[in-house]
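Trainee: Could you work out the structure for the sequence below:
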Amino acid sequence: MRLVLALIAALLALPAMAQQGPATLVADRIAFDEETLTAAGNVEIFADGRILRARRITYLRDEDRVVVEGPLTLLDGPDTILVADFATLGADLRASVLQGARLVLDQQLQIAATEIATGAEGRYTQLYQTVASSCEVCAANPVPLWQIRARRVVHDREERQLYFEGARFEVAGLPIAWFPRLRLPDPTLERATGVLAPRFSADDLLGTGVTVPYFIALGPSRDLTLLPFVTNTETRSMGFRYRQAFDNGAVEVTGAVSDDNVLGDDLRGYLFADGTFFLDRDYRLEFDLELASDETYLLNYDITEKDRLDSRLAITRVDREDRFLAEIVAYDTLRAGESNRFLPTPVVTVERQRREPRPVLGGDLTWTLQAHARRRAAETVPPDLPMNAARDVQRASAAVDWRRTRVLDAGLVATGLAGLHADAYNVQQDPDFPDDPFMRAVPYAGLELRLPLARGTPGGVRHVVEPAAQLLFTPGDRRRTPDEDSLTPEFDEGNLFAISRFAGRDRRELGNRANVGVTYTRFDPSGWQTGATVGRVWRNADLDQFRDGTGLDGTASDWLIAISGGFEDRFQFTQRALIDDALDVSRAETILRWRGDRHALETRYTWLESDAEAGRPLDTSEWEMDAAYDLGVDWTGRVNWRYDFVTNDASRAGLGLTYRSDCVTVDFDVERRFTSNDDLEPSTKFGLGVELAGFGADDRRKRRRRCGI
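Mentor: Coordinates of the predicted model:
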């Protein structure tokens, strides 16, 4: 019967509706004469993308109007819902007056009004005597957590803006602030010029203040955010962030200029910038700039804990067979007692590396060419610094590496290794090296054997054991070279079978040696994976290449023991240690990451023996932890901690609490920094941020809506 009535209505075709396109009316009962058409019972009208649902409607032909008796619902596009008790509408459902109405935008913001009027063009909607909130309102909690009462609200659908007149902001029914006029974005707008959520803070050094960000949309691909910050101790700061996207890249610039009492009357500040651009033939231009006015500014304003800034300009290209790098790096130290005159600046590197696509002697051949230079501004060295503190170095390097792998009987995997690394140096201002250029060449050859063994169980569990041994033959006597990029050699399961365990090219690992290890891995179909690696390096002679504490000194290295486990992306555990024959530990690290439905935990323990040449005059024994827990009912707690077991003092500790519901986010945190030096005192910082949902794009509608806190 409803289908028949719908066809009759379509034949009558409400005239005004037909001008915009076909209109359809569906109802349980339809009656009409020459002047009116009345539909009752589960009425629905579809017109030009709008849907009207009501109990009863009457169409007046002479006035070309629709009178609706509610309760009624008008769906105007995917983001706007109107609910009312009574309405009169134009035939296309645009021009309308609704009484006892409620406007819902993007399933987030609700605006209740005594009357809602929409113009014939459909752009502006006016609401009178309104109450706006994104909080759920129900019988148990009739007063929302927050609401804005206003005499009139105008919604501009085209600009996606809400204009409030005579607005009063209330929290739990209590008036907090009054605004004669107020403009806010509607929930569908992602970018708009205006004030963002403020952030309140209290600091022992800077005082109690507030940051009020102001976002400026400069176009579809550019924006600027200003971050004025003022405190009760006369601290004044203006921060900014500029972003721009291009067809072939993007840039971001952040910085601030501050006037405070920390260093007297001097202006302080910082500037960071970075960007990436894609060039022709897959080349990339990359740059980053890091500048700070003084040693403590970045810590005082909680920007970063970096104590050496590096600025870089580079052109790179990486594909399946080739890698190209051309870069220049400049350093700026923030460490007390360290001078930029004795840091290498600039550092210039140009490198080309290629893997030949066709086999060479049946194996893979990779060659590398590099030009490298580093210069220091200092020309003389004070008595308290090493004689090479003003050293300048230029180096040209060439390397060829070849390997061929074959699988022998019984699954034995044999790999032949060979290569040659040659370097030409020009060193100035270092009495340990001649002023004339000199060269060094390090050839090597080797054989690596692996025997992967696998076993499966009826339950689907797989066990894989792989013993491996690598024999390397390298000259033990080569000319000494300046070392600046290989001061901190590493020894872990990632480079147990590396040709050289030095990080850079200034040093090459010398002497005949055997790298031996065994790896075990267990794969469980439930998602668990566990593994362990044990390895060691034996040498035929101690060439005094590695310092104590690296685990690589002597004719036999420390035992490398690494254990790992994980379950999908929810749990990861890693433990690695270097242990000598006397069971003394030179290095150890434990990392645990555990993420569940209600918690997230990441903790790390690090132990390192002292190494003065690596800038570590004391032992390091440090524990770090970052954790968050869902306390329930929209509350989340956070804690972070860093403890130094050598000094038996905490270096940093913090607590945080976040309330995030469908209509508001409140974020509170407190952090204490215990470390100090001549320029930096221990300090405590408090922070408070409040953000209202429903204004600007948000994912809050995905959250479960409910009443109360």
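Trainee: contacts, neighbours, all on C-alpha from now
Mentor: Noted.
Trainee: From Glu681, how far off is Ser586?
Mentor: 32 Å (C-alpha to C-alpha, to the nearest Å).
Trainee: So if I had to pick from the two, which one is more boxed in?
Mentor: A count of neighbours by other C-alpha atoms under 10 Å puts Ser586 above the other of Ser586 and Glu681, at 19 against 13.
Trainee: looking at it, that one is touching Leu552, isn't it?
Mentor: No - at 10.2 Å, Ser586 does not count as touching Leu552 under the criterion of C-alpha atoms under 8 Å.
Trainee: which residues are common contacts for the two?
Mentor: Common contacts of Ser586 and Leu552 (C-alpha atoms under 8 Å, 6 or more residues apart in numbering): none found.
Trainee: structure for this one too, so we can compare:
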Amino acid sequence: MVRKIILTGLLSGAVIIASPLATLSGAGMAYGQTSPLGKDINFSADKALYDSENKRVIVSGNVTLYQGTTVLNADKVTYDETSQEVRAVGKVTIRDDKGNILYMEETVLKDGLKEGFIRNVRLLFSDDAHLAAREGVRTGKRTILKDAAYTPCKTCNEDGKRKPLWQIRADEVTHDEEDKVIRYKNVILEIAGVPILYTPYFSHPDPTVHAASGFLNPEFGTSSELGLNVTIPYYFSLAPHRDLTLEPLLTSKEGLVLGGTYRQHTGNGQFSVSGSIANAIDSDNFLSSESGREIRGHIFSEGKFDLDNLKLIGDQWQWDYAARWVSDDTYLRRYYQDRSDVLKSHAKIENFTGRNYFSTGLYVFQGLDEEDSGGLTGQALPAFDLNIETTPGKWGNQFTLDASGASILRTAGIDTQRVSFKSAWKLPMKTQLGDFYTITASLRGDAYHVSDAALQDQPIYGGADGTYARVLPKLSVDWNLPFIKNSLTSQQIIEPLVSIIVAPNNKNSFDIPNEDSRNFEFDENNLFSHNRYNGYDRWEAGTRVNYGVRYSLYSGDTTIRTTIGQSFRFSSTETFPVGSGYEGKSSDFVGRLDVILGDYLDYVHRFRLDSSSFSLRRNELILSGGSKSIRVSARYLDLDREKTDLTNTELENRKELGLGLKYLVNPKWTLHGSWVQDILKNDTIYYDAGVLYKDECLEFGLSYEKRLTSDRDITPSSIFHFRLVLKNLG
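Mentor: Now for the predicted structure:
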């Protein structure tokens, strides 16, 4: 009878065509201008039948139904015109436009696949998390599941196979596609199959949500200063372009430390504000109270913004700022393990135009070392830098112009204003022999104004009231001649290098204070530099020759590079820091060796040899080696300055040894540890150890740290830290 109806329908053009992969719509149907499976539902299938007596459409074999952005696949689908129900059986899946997929044995749907009953269902989300349930109901954009379990962990459906590492079981789970939230009733959290937490209600955003308000993963710890402590962050999604995170730190010894971070995107940039406040014990230098407690805290803010309205006078203008303040020196170390010794704040404007750069701004510093005094800390109010560089000419010649200035002010100390200019002309050359020359001619000038010099706290850095000017012309020639030997598997390069710098002996005047050139160090990095001071207040004058040799070997995954050299000055009238290796006419020999053996070994050796005895005055070794599963690191530092008179210098002897280990037990488990020893004092400075587990759905970390140094209210302490992250739950 059915066969007869089909044939009659085919002849009249009014009933469904029964052919493989036929997509049928209302255009050829006898019962109107709609799909045989309901309004706006199109389909394809291997076979399609129409039962006119019961008014049912039956499609089977690779069935696919399309309704808007929803796609249903099944082995067999029956559509009842009277009840307008779609009944799908056999490997049924429903996919939405977000990539979420419902798997089930059987479903009955109405209203264009929007409502209906589902049985033995599994909902696979776009991030591979899934919900499994005995049965459920789909109503519009909501799916309600009974006796359900949610987990982002990988599982195996076969009996006796792997179970999820953690899952949430609930009597009822509702997934609302409109507000994109998954809600649970009567919830049990299981880890490794063991129930550890119950709550009557729980919810979290589905994987399509980029950010939603809610609790983030807590962190637990214990330390000698704070006792037991836990951080429980809560995230507020205020709008697509701004959010707020509250980060309260609860401690057993100090009480509550309230912290938080606000972030916002403004369209032309973004900024953030973070801070904390505590009614703390012990310290007595900020808002003390009779109760023996005091208010301590910090505030940090930073931002960066484009200045579109200034682009007419340059390629790119932007301004940025960073504001950092803390109530006292040890607060950040005590509560946040932040070991900064100075906080830097600034507000500056920058321009990038071609090869040129300009910036100007205000720079403020807060020293956190015990010897720092706020009134003696210099603040740059303001400072500017200008760098202009021309396009290389026909022979590669190039002009540069640099300008810089700063006004260093103190509330109870010396004040300095400086303006500096430097112009240079550079010409690179190559001869037929294969050697390379770079000729540079430059002229630098500085102008200073100094006041309140009598308040200088460190006389070794000079300073006298008055106005001063100085000029330094300089001519230099840099030469190198690489000798290259190639083979089938390797390349070797031997490269002698020489720099000749000719300049008058314009000695640094101690009437000009040294604000920015105090950290002088002579090593292989500045061996061929034309000025080894890292600031403007001191310059390197006089005629000198820098010479050395560099060797490189490249063979497959093996790389070996080494450099050694020395500097010779024709006059020793200029005084460099004692113990720096640059005293007298002949400097110490400085060098470096790098050895890289694929992924198995990375070795760096930096050294400085006494110019007369060739004994080691600096010996630094950094080693990292091992396999993919185990990695060992070691660092040894020996700065020997005992052979010199250390008066009027801040350079000190140091000898330290540090060891580290990272062991990848398997792709999920990692062990790590480190240890630092002061060899001169025969004291351990620091050591730690920890374990980390991480897979697709869980991250777990446990670490122990022993700190043996002291600083005012920071005492030697033991710190335990515990972290547990459940994917999608924070």
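Trainee: And the TM-score between them?
Mentor: TM-score for the superposed pair, counting by TM-score structural alignment, normalised by the length of structure 1: 0.89. Supporting figures: 677 aligned residues with a C-alpha RMSD of 2.7 Å.
Trainee: helix/strand/coil for the counterpart of Leu664 of structure 2 in structure 1?
Mentor: Using TM-score structural alignment, the partner of Leu664 of structure 2 in structure 1 is Asp630. With DSSP: H, G, I helix; E, B strand; the rest coil as the basis, Asp630 of structure 1 sits in strand.
Trainee: show me what contacts Asp630 of structure 1?
Mentor: Residues in contact with Asp630 of structure 1 (C-alpha under 8 Å, 6+ apart) are 598-599, 636-637.
Trainee: Now Glu327 of structure 1. Nearest residue, chain neighbours left out?
Mentor: The shortest distance from Glu327 of structure 1 to any non-neighbouring residue, by C-alpha to C-alpha, 6 or more residues apart in numbering, is to Ala314 (4.0 Å).
Trainee: Show me which helix runs longest in structure 1.
Mentor: Ordering each helix of structure 1 by length in residues (DSSP state H) puts helix 2-12 first.
Trainee: And the following helix or strand past that helix against structure 2, how far off on average?
Mentor: The element immediately downstream of helix 2-12 of structure 1 (helix or strand, assigned by DSSP states H and E) is helix 15-20. Mean deviation of helix 15-20 of structure 1 relative to structure 2 after superposition (mean C-alpha distance after the TM-score superposition for structure 1): 4.4 Å.
Trainee: Just after helix 15-20 of structure 1, pick out the following helix or strand.
Mentor: Counting by DSSP H and E, the element after helix 15-20 of structure 1 in chain order, helix or strand, is strand 23-26.
Trainee: tell me which strands and helices that following strand is in contact with?
Mentor: Packing contacts for strand 23-26 of structure 1, counted by 3 or more C-alpha pairs under 8 Å, 6 or more residues apart in numbering; DSSP states H and E, involve helix 2-12, strand 36-47.
Trainee: Please identify the most buried of these.
Mentor: Comparing those by mean neighbour count (mean count of other C-alpha atoms under 10 Å), strand 36-47 ranks first with a mean of 19.
Trainee: list the helices and strands that strand packs on?
Mentor: Judged by 3+ C-alpha pairs under 8 Å, 6+ apart, strand 36-47 of structure 1 is in contact with strand 23-26, strand 29-32, strand 50-60.
Trainee: Where does the last one end up in structure 2?
Mentor: Think strand 50-60 of structure 1. Mapping strand 50-60 of structure 1 onto structure 2 (TM-score structural alignment) gives residues 70-80.
Trainee: The matching stretch vs structure 1, mean deviation?
Mentor: When structure 1 is overlaid, stretch 70-80 of structure 2 sits 2.7 Å from its aligned residues on average, using mean C-alpha distance after the TM-score superposition for structure 1.
Trainee: Quick check: Lys180 of structure 2 touching Ser203?
Mentor: No - applying C-alpha under 8 Å, one finds Lys180 of structure 2 not in contact with Ser203, separated by 10.6 Å.
Trainee: Spell out the residue ranges of the strands in the stretch 601-730 of structure 2.
Mentor: 601-609, 616-626, 630-639, 654-664, 669-678, 683-694, 698-707, 717-726 (DSSP state E, counting those that start in this stretch).
Trainee: Now render the ones you listed as TSV, adding distance to Ser509 of structure 2.
Mentor: Output for these, formatted as TSV (distance: least, C-alpha to C-alpha, whole Å):
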stretch	distance to Ser509 of structure 2
strand 601-609	29
strand 616-626	29
strand 630-639	29
strand 654-664	31
strand 669-678	38
strand 683-694	40
strand 698-707	44
strand 717-726	47
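Trainee: Arg410 of structure 2: which of these is closest?
Mentor: Minimum separation from Arg410 of structure 2 across the strands of the stretch 601-730 of structure 2 (C-alpha to C-alpha) falls at strand 654-664, 32.2 Å.
Trainee: Name the residues of that closest one that are buried.
Mentor: Neighbour-count burial for strand 654-664 of structure 2 flags 655-664 (criterion: 16 or more other C-alpha atoms under 10 Å).
Trainee: Make JSON lines out of those and add distance to Gly68 of structure 2.
Mentor: Output for the buried residues of strand 654-664 of structure 2, formatted as JSON lines (distance: C-alpha to C-alpha, whole Å):
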{"residue": "Lys655", "distance to Gly68 of structure 2": "72"}
{"residue": "Glu656", "distance to Gly68 of structure 2": "69"}
{"residue": "Leu657", "distance to Gly68 of structure 2": "67"}
{"residue": "Gly658", "distance to Gly68 of structure 2": "63"}
{"residue": "Leu659", "distance to Gly68 of structure 2": "61"}
{"residue": "Gly660", "distance to Gly68 of structure 2": "58"}
{"residue": "Leu661", "distance to Gly68 of structure 2": "56"}
{"residue": "Lys662", "distance to Gly68 of structure 2": "52"}
{"residue": "Tyr663", "distance to Gly68 of structure 2": "52"}
{"residue": "Leu664", "distance to Gly68 of structure 2": "49"}
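Trainee: just those residues now: which is nearest Ile41 of structure 2?
Mentor: For the buried residues of strand 654-664 of structure 2, the residue nearest Ile41 of structure 2 by C-alpha to C-alpha is Leu664; the value is 53.3 Å.
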